[in-house]
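Chemist: Next comes the sequence, and after it the predicted model I'd like to discuss.
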Amino acid sequence: MSVQSYIDKVMKSTMQSTPGQTEFYQAVEEVLGTLEPILLAEPKYDNYNILERIVIPERQILFRVVWMDDAGKIQTNIGYRVQFNSAIGPYKGGLRFHPSVNLGIIKFLGFEQIFKNSLTGLSIGGGKGGSNFDPKGKSDGEIMRFCQSFMIELSKHIGETRDVPAGDIGVGGREIGYMFGEYKRLTGNFEGILTGKGVNWGGSLTRTEATGFGSVYFAENVLNKQDDSLKGKIATVSGSGNVAIYTIQKLYDMGATPVTCSDSRGMIYDKNGIDLDSLKLIKEINRQSIDEYCLIHKHATYLPVHSYPEGTNAVWAVPCDVAFPSATQNELNLEDIKNLHKNGCKLVCEGANMPSTPEAIDYMQANGIMYAPGKAANAGGVATSQLEMSQNASMQKWTFAEVDDKLRSIMKSIFDLSYDTSKEFEDEGNLMKGANIAGFRKVADSMIDQGAV
């Protein structure tokens, strides 16, 4: 059987055994589709059945989450934790609270996490979790009661050397705090079983900023390879959560001008550059919709989602040099990348997980647009989570500058590894292929070393 036939066989088997998990299929196909060179060079991966094993989680946990709303009515949600691969360390990956969450999305995120965590060079395996609970519109009391109920079940499956969740969409410092407090109440132990904790009780400085900062550091490395930099560049950014906010902040630090941000209701275009203080006030303190920005900055343009041209995201219609999709999966499609290309974009750097559709990626690669895939470019968050774990284990606390220096170094190492691996397999500069092969090789070799587990 040819290598491509082998890959096709695994892909077909995956789809047959896990019906209806579209996002998961997309993530698996994106990785497996780049592995042919290493499978040809190293027959041991076929001999040890690695592909069949790596696409199946080691453990899938689904559970009921029952909580009481402010009106005294009982509410029910579904909780998930997919512990995907522990070949190189304890499971590590965020918790997502959003109504779109289902098993297929959690599996796609967990599968991506395997290779992202491998690329960091740190001892962390891949996992992901969450719930279809929607924090929007809920009171602090409702969110606390939900988080406490969620942790009652999750606490049975996590631990410092077993599984250490973090935050993701819908899960920030407030939610981590409520879950950590419940874990401590249940077990009586003060342990580093979550990352993204408050800095007063075991959290790491720079953790909040890490994914956004890391994405910008990665983009700078991509441009430096072309004897260029972010200085003077116009950047478009989607999203307005932690990743987008701190992408915007670091872009300013690097001399670029970010001119957009967005949320689920619409987008802001500010040709003078997004005002960071206003954005933080609206999203981090007041937890309001992004349209509030135009009440402060009347020169800025707000476009609600329903006004976008059908099948496009208005963020990507703004002229720019570099684009940072930093919101959610599949937010940048073929029409969007054509708009970016027409308007002069030279680099797409993914701050979110799988934000570009396969068609958009194909277009970038066919038309010379530099592409920094999320599993490499947004690995700064999980890398800094592991640095938080290290600080907890050693009972130390590093300064902001110390953690930021480590983060910058890790992102440089991830870029170098991805680029060098692409060159090794005769596709120099294809960072998607380089990142996938490099991440896969470390995990697969570790699985072989540990036998039939």
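Modeler: Arrived safely, thanks for sending.

Chemist: Only C-alpha atoms from now on, for both contacts and neighbour counts.
Modeler: OK.

Chemist: what are the ranges of the strands in the stretch 301-450 of the chain?
Modeler: Under the criterion DSSP state E, counting those that start in this stretch, strands of the stretch 301-450 of the chain are mapped to 301-304, 322-324, 347-349, 370-372.

Chemist: which residues are contacting the second one?
Modeler: What that stands for is strand 322-324. Identification of contacts with strand 322-324 by CA atoms under 8 Å, 6 or more residues apart in numbering yields 233-238, 316, 345-351.

Chemist: Next step: the residues you listed restricted to helices.
Modeler: Using DSSP state H to define helices, no part of the contacts of strand 322-324 is located there.

Chemist: I'd like to know which of the residues you listed is nearest to residue 81.
Modeler: Nearest to residue 81 among the contacts of strand 322-324: residue 351, at 22.7 Å, using CA to CA.

Chemist: I'd say that closest one and residue 243 touch.
Modeler: Yes: Residue 351 is within contact range of residue 243, at 6.7 Å (criterion: CA atoms under 8 Å).

Chemist: also this one, for the comparison:
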Amino acid sequence: MATLEKILDPKLEAAKGYVDDVFNMVQLRNPNESEFHQAVKEVFDSLIPVLAKHPSYIEHGILERMVEPERVINFQVPWVDDQGKVHVNRGFRVQFNSAIGPYKGGLRFHPSVNASIVKFLGFEQIFKNSLTGQPIGGGKGGSDFDPKGKSDREVMRFTQSFMSELCKHIGPDIDVPAGDIGVGAREIGYMFGQYKKIRGHFEAGVLTGKGFSYGGSLGRKEATGYGTVYFVEEMLKDRGLSFKDKTVVVSGSGNVSIYAIEKATKLGAKVVACSDSSGYIYDTDGINLSTVKRLKEVENKRISEYVKEHPKTQFIEGCSAIWSIPCDIALPCATQNEIDDIAARTLISNGVIAVGEGANMPCTLEAIEIFLENDILFGPAKAVNAGGVAVSALEMAQNSMRLSWTFDEVDQELHQIMKDIYRNSMNAADEYDTPGNLVVGANIAGFKKVADAMISQGVI
């Protein structure tokens, strides 16, 4: 990206002017939506050489059309807690782009959810879904509801209220939501049950991430974490490296983190740290995954409880300092903007060789630039964490065929998809004179497929 500043090619200058104009429009139309602005800026900067080489994208107003969601749905979600008190949360669904297939993207239940976050996630989802090679468009949704500390009955009442409105806007060939932060098998199950009751028939393909007993796919829970490691494995291979004997730090301790830890460990790495919102654990002997799984997946406890069973481990309150731990490979799998420029420089000074974004936009734009300038292997989120939505698409395929594939079949498909995403991103970076820059490559590879479909379908 930085090399463009040194080039005075008139076509590049015209493309840059177009990108700047559209980005300024985005900022004016969407004030106070910093996460959305950040996501758009990161993609736009990558597309300048594509727009210079293919001015038809400018002529067809592709960027203007792509940054404006096809539909934004906001709704109230009233529900009653176990004490009989009425609460009202906000519900969101952004149906961003359907050029290559029905809208597809997760639902996030977290107090931080707002219009900006849902739009940034939905915008990223356009390119992520395109990269998978599956026929799925981009969407995202959720609510500022916090499932932590709520009883099963409270979660059920909330999700039933949420689905009572959302059901009007989704369907197997319209919009297929899935889980995200705060939305796991429990929440998906309650929503599916409510959808089935309202619609009056069993429609397996309306949601993904379902339980295996009613149309879910084996391997879905593991997919994002496994896919993250599969992608980073390909980055390492191109440098003649592997996970074997490498020290790894993984932020978070949800599904993505747990299964990234599991796969990295199987490939010979030693994962020494993980976290939750209260802080992080540092185990120099290597994280005991069975303990983390039990604490987080079964007992729903804080990661600090790990120390009671592994007393040599350190627990440090607060999450940001996890990136001060020396490691060869960093896998940020928690939340957006957790690695800033300071954390990036600390990782580099401590010898990091590769960073793979398992979460959505966990690195700031400044941090990404620092990694690229220092020749650190860097895998961007829309490519690295695409494994989850890829297996969601495989779940849709199984639902359409009324079949269930084995875990090994799904895992093999996932592994190949991640290899293809890596190679396609590398090829796009090479084609547009930014060899090895996977940020640029992933953005271009994802963009061109969607943009070409939009042109083919006319202005609609």
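Modeler: All right, it came through fine. Treat the numbers as computed from the prediction; the structure is a model and nothing was measured.

Chemist: tm score of chain vs chain?
Modeler: With the length set by TM-score structural alignment, normalised by the length of structure 1, the two chains reach a TM-score of 0.98; 447 aligned residues with a CA RMSD of 0.7 Å.

Chemist: thinking again about what came up before, could you dump the strands of the stretch 301-450 of structure 1 to CSV with mean neighbour count and distance to residue 163 of structure 1?
Modeler: CSV is the format used below for the strands of the stretch 301-450 of structure 1 (neighbours: other CA atoms under 10 Å; distance: least, CA to CA, whole Å):
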stretch, mean neighbour count, distance to residue 163 of structure 1
strand 301-304, 17, 40
strand 322-324, 27, 30
strand 347-349, 25, 29
strand 370-372, 23, 28
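
Chemist: Rebuild those strands as a markdown table, extending it with distance to residue 295 of structure 1.
Modeler: Formatted as a markdown table, those follow (distance: least, CA to CA, whole Å):
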| stretch | distance to residue 295 of structure 1 |
| --- | --- |
| strand 301-304 | 10 |
| strand 322-324 | 25 |
| strand 347-349 | 30 |
| strand 370-372 | 35 |
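
Chemist: Looking at those, spot the one closest to residue 135 of structure 1.
Modeler: Here strand 301-304 is closest among the strands of the stretch 301-450 of structure 1 (CA to CA), at 21.3 Å.

Chemist: which bit of structure 2 covers that closest one?
Modeler: The aligned range for strand 301-304 of structure 1 in structure 2 is 314-317, by TM-score structural alignment.

Chemist: And residue 416 of structure 1? What does it align with in structure 2?
Modeler: Under the alignment (TM-score structural alignment), residue 416 of structure 1 pairs with residue 423 in structure 2.

Chemist: Then residue 177 of structure 1?
Modeler: Superposed on structure 2 with TM-score structural alignment, residue 177 of structure 1 falls opposite residue 189.

Chemist: Now do the same contact list for residue 237 of structure 1.
Modeler: 244, 247-248, 258-262, 315, 323-326.

Chemist: Could you identify the most distant pair in those residues?
Modeler: Largest separation among those by CA to CA: 247 and 315, giving 15.1 Å.

Chemist: State the distance from whatever residue of structure 2 lines up with residue 380 of structure 1 to residue 357 of structure 2.
Modeler: Residue 380 of structure 1 maps onto residue 387 in structure 2, with residues paired by TM-score structural alignment. Distance of residue 387 of structure 2 to residue 357 of structure 2, computed by CA to CA, to the nearest Å: 12 Å.

Chemist: list residues touching both of these two?
Modeler: The contact sets of residue 387 of structure 2 and residue 357 overlap at residue 228 (CA under 8 Å, 6+ apart).
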